[in-house]
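**Q** the following block contains a protein sequence and its predicted model.
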Amino acid sequence: LVSRTMIKNIIGQGIYQLTVIFTLLFVGEKFLDIDSGQYRTDSEPTQHFTIIFNTFVMMTLFNEINARKIHGQRNVFEGIFTNPIFYCIWIANAGAQVLIVQFGGHAFSTVPLTIAQWAWCIFFGVGT
């Protein structure tokens, strides 16, 4: 049911995602030149935690593409448009994420991100 290749991919993905998320958590405010929000007395959403959340979702979205191939195939994009359910759901999830981050506000504890911040989130997502 779960092959050796799948186990390697799962462990590799877990290590990558944990490394990125913990790096953003502990040094993200310095790396991205933003306020960490850790010492704020109010409970307002911050760019720092919005970036962490958005990066996690981007890594998950791009991992969905990678997870389509489970037997060691290299070209993860081969046949990607042969399953309209997959790409419609993927596009809907990506669109929902943009709406949640840019307009979610207090309901989702997010603040709008700049284009550069979105680019970093997508960059880390593509890294999966």
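**A** Thanks, I have the structure now. Since the structure is predicted, the reported quantities are computational estimates derived from the model, not experimental observations.
**Q** use CA for all of it now, contacts and neighbours both
**A** Fine.
**Q** of all the residues in the helix or strand hosting Gly12, which ones are buried?
**A** Applying DSSP states H and E as the criterion places Gly12 in helix 4-31. For helix 4-31, a neighbour-count test (16 or more other C-alpha atoms under 10 Å) marks 6, 9, 13, 17, 20-21, 24, 28-29 as buried.
**Q** relative to Ala94, which of the residues you listed is nearest.
**A** Nearest to Ala94, judged by C-alpha to C-alpha, of the buried residues of helix 4-31 is Gln17 at 18.2 Å.
**Q** where along this protein do the helices fall?
**A** For the chain, applying DSSP state H gives helices covering 4-31, 47-66, 84-103, 105-108, 115-126.
**Q** and the contacts of the last one?
**A** Spelled out, that is helix 115-126. Identification of contacts with helix 115-126 by C-alpha atoms under 8 Å, 6 or more residues apart in numbering yields 20, 32, 51, 54-63.
**Q** now with 6 Å?
**A** With C-alpha atoms under 6 Å, 6 or more residues apart in numbering as the test, helix 115-126 has contacts from 55, 58-59, 62.
**Q** would you show me how to pick out the buried ones of those residues in PyMOL?
**A** What follows is the PyMOL syntax selecting those of these that are buried according to 16+ other C-alpha under 10 Å:
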select buried, resi 55+58+59+62
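**Q** okay, now the one to match up with it:
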Amino acid sequence: MNFEEKIKELEKKIEHLETQVSRLTISKLPNPQYPYYEWLVSMDIPDGKREMMEHALVILSRRLEKQPIYNSYKSKLPGISSELLYTSTIPNFEDVQIILSSILGLNNRKHVIDLLQAMYNQDKFSKLCRYLLDNVDKA
């Protein structure tokens, strides 16, 4: 088998795996212990975007708790205004919605609310999520 044939075979296997994972995702019952992971899978969020989002959430959590954000942790996130992300004020829902929507490519407020609820239920960034969910209607 030559190199091109091997590549074609691998491409077919990858396509088959993608199809199988998609079918599995659709056909399985949600696991209530992992709503955040379920949300990531259902919204087809790649790891790179998840990592950027979680980096932003660490910063937002530190802002909520009025903790310093060290220069070593400050980095430019593509599409996010540094002024919006690194301001010293307590984050509000609207700002967080802009940040998360920009990172994840979401254009629906409900998706952001569902994400925050899923993270809270899985005990991820729970203090920040609870604060934001309690203040959604005030935004």
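**A** That came in fine, so what should we check first? Bear in mind the structure is a predicted one, so any value in this text is a computation, not a measurement.
**Q** fetch the TM-score of the aligned pair.
**A** Taking TM-score structural alignment, normalised by the length of the first structure as the basis, the two superposed chains have a TM-score of 0.33; 69 aligned residues with a C-alpha RMSD of 4.1 Å.
**Q** now Lys8 of the first structure: how far from Thr55 of the first structure?
**A** The gap separating Lys8 of the first structure from Thr55 of the first structure is 22 Å, by C-alpha to C-alpha, to the nearest Å.
**Q** again with Gly12 of the first structure
**A** From Gly12 of the first structure to Thr55 of the first structure the distance is 17 Å (C-alpha to C-alpha).
**Q** please apply the same query to Leu18 of the first structure.
**A** Leu18 of the first structure sits 11 Å away from Thr55 of the first structure, going by C-alpha to C-alpha.
**Q** how about Gln47 of the first structure?
**A** To Thr55 of the first structure, Gln47 of the first structure is 12 Å away according to C-alpha to C-alpha.
**Q** what do you get for Leu61 of the first structure?
**A** Going from Leu61 of the first structure to Thr55 of the first structure by C-alpha to C-alpha gives 10 Å.
**Q** please name the nearest non-neighbouring residue to Asn54 of the first structure.
**A** Leaving aside its sequence neighbours, Asn54 of the first structure sits nearest to Cys121 (C-alpha to C-alpha, 6 or more residues apart in numbering; 6.4 Å).
**Q** an error on my part: the question was meant for Asp95 of the second structure.
**A** Leaving out its chain neighbours, the residue that sits closest to Asp95 of the second structure by C-alpha to C-alpha, 6+ apart is Leu84, at 7.1 Å.
**Q** and stretch 83-93 of the second structure, how far apart are its ends?
**A** Stretch 83-93 of the second structure has an end-to-end distance of 16 Å (C-alpha to C-alpha).
**Q** and stretch 107-119 of the first structure, by the same measure?
**A** With C-alpha to C-alpha as the measure, the first residue of stretch 107-119 of the first structure is 24 Å from its last.
**Q** after the longest helix seen in the second structure comes which helix or strand?
**A** For the second structure, the longest helix by residue count, based on DSSP H, is helix 3-27. Per DSSP H and E, helix 3-27 of the second structure leads on to helix 35-42 as the next helix or strand towards the C-terminus.
**Q** what is that next one packed up against?
**A** Judged by 3 or more C-alpha pairs under 6 Å, 6 or more residues apart in numbering; DSSP states H and E, the packing partners of helix 35-42 of the second structure are helix 109-121.
**Q** what angle separates the helix it packs on from helix 35-42?
**A** Between helix 109-121 of the second structure and helix 35-42, the angle comes out at 140 degrees (axes from the mean of the first three to the mean of the last three C-alpha atoms, to 10 degrees).
**Q** pull out the buried residues from helix 109-121 of the second structure.
**A** Buried, per 16+ other C-alpha under 10 Å, within helix 109-121 of the second structure: 111-113, 115-121.
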